[in-house]
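[1] sequence and predicted structure, then a few things I'm wondering about:
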Amino acid sequence: MENQIIMLSLLAMTCTLAMAFEPSPLQDFCVADYTSSARVNGLACMDSKLVQAEHFTYSGFHLAGNTSNPLGFSVTPVTVAQLPGLNTLGIALVRFDYAPWGVTPIHLHPRATEIITVLEGSIQVGFVTSNPDNKLISKVLQKGDVFVFPMGLVHFQRNVGYGMLLPSLL
């Protein structure tokens, strides 16, 4: 009986260790091959011998978005469609532009954590915790500040200054 308990304990520990293991990717990168019709966890990978620096570069975040809409904000997304080197990495980049008092409405990302970096101006950010008591975590950020919105939590951003705001999201 004692041997069975020891064996079950060792088995339980082994299963726990196996479930906590995070495997490394099988390759360094997978630049999107737009010509392939195969789709497995993103687009098919381009032959790595054909990969160039341009596949990991995007130019365009220097261009301000049009904020003349009722919410006073503009979003410029950069996904694998614009930056093929993002393929299979689970990352997207976004540039937000805000008019004075512009706002990004309450929203969430069920499968992604969001990081915001304020490049200019001041912005109020916040999210609501799910445990234990739906607490609002909020702060006014200034130029150079970074804030993290945990995955799956309801959050918002709002320009609280009078000038144009140019935060960058990841």
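    In hand now; what should we look at?

[2] drop to CA atoms for contacts and neighbour counts, all remaining ones
    OK.

[3] so which residues of the chain form helices?
    For the chain, the helices defined by DSSP state H occupy 2-20.

[4] structure two is appended below for comparative analysis:
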Amino acid sequence: MQVVFVYLVVSAVLSGALAYDPDMLQDICVASTSSDVKVNGFVCKSEANVTASDFAFEGLAKAGKINSSVGSLVTVANVDKVPGLNTLGVSLARIDYAPDGLNPPHTHPRATEIVFVLEGELDVGFITTANKLISKTIKQGELFVFPRGLVHFQKNNGDKAASVIAAFNSQLPGTQSIAMALFTATPAVPDEVLTKAFQVGTKEINKIKDKLAPKKS
């Protein structure tokens, strides 16, 4: 009996450790936006107040207006936009790319990502912890997977617009842009850290910071 008990405990621990978002313990747990309390997720809204709109979102139907310097736009459909996703462990996004547009190198700390090309052609890739680049060109109707936590990117090298639908195994995968994290953090990452890491001078570091700084309206 002790062996069986230990086996069950170890199995439970391992299954919990390997899961991404925690398993749900009820049919639905629509996120309550009126509560500031978070315990690895959102407080459940009263079921009496749940409506179909908590599970619906129209934001991915059309391409968004791209006005970023890198030529791409990410429209998310995560728990912040679809409260009904709370505890369900999934979310989507739409990414639109102008010709020559880039979704810069970034990571998702809480999810694996899979992209499906709606239109256009993209060069995509991710970098393993052994610094190996795994890359491919994908076209309309094709897909590509980016493993959880690894740095990855997508680049439209065509002369026409492109778009993908991205799926994540997390209700809130999180996105950390490598460049933005290093050069626009608050408080700022010390210049001596950046100059030594990139083997450049302070002048070059400040030039990058100026280019990435939010534009004042």
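    That came through, no problem. Owing to the predicted nature of the structure, the values given are computational and were not obtained by experimental measurement.

[5] and the strands in structure 2?
    Ranges of strands within structure 2 are 72-77, 91-97, 102-107, 113-119, 121-127, 133-139, 143-146, 151-155, 162-168, 176-177, based on DSSP state E.

[6] buried set for the third one?
    By that I understand strand 102-107 of structure 2. In terms of neighbour count (16 or more other Cα atoms under 10 Å), strand 102-107 of structure 2 has its buried residues at 102-107.

[7] which one of the residues you listed is nearest to Asp54 of structure 2?
    Distance to Asp54 of structure 2 across these (Cα to Cα) is lowest for Thr107, with 27.8 Å.

[8] surely that closest one is in contact with Ser177?
    Yes - contact criterion Cα atoms under 8 Å: Thr107 of structure 2 and Ser177 qualify, at 6.6 Å.

[9] how many residues are close by Gly144 of structure 1?
    Gly144 of structure 1 has 12 neighbours, counted by other Cα atoms under 10 Å.

[10] how near is the nearest residue to it once chain neighbours are set aside to Asp97 of structure 1?
    Excluding its sequence neighbours, the residue lying closest to Gly144 of structure 1 (Cα to Cα, 6 or more residues apart in numbering) is Val118, at 5.4 Å. Noted for Val118 of structure 1: a distance of 11 Å to Asp97 of structure 1, by Cα to Cα, to the nearest Å.

[11] those two: who's more crowded?
    More neighbours surround Asp97 than the other of Val118 of structure 1 and Asp97, with 26 against 20 (other Cα under 10 Å).

[12] just checking, what residue in structure 2 corresponds to that one?
    Here Asp97 of structure 1 is matched to Asp96 in structure 2, going by TM-score structural alignment.
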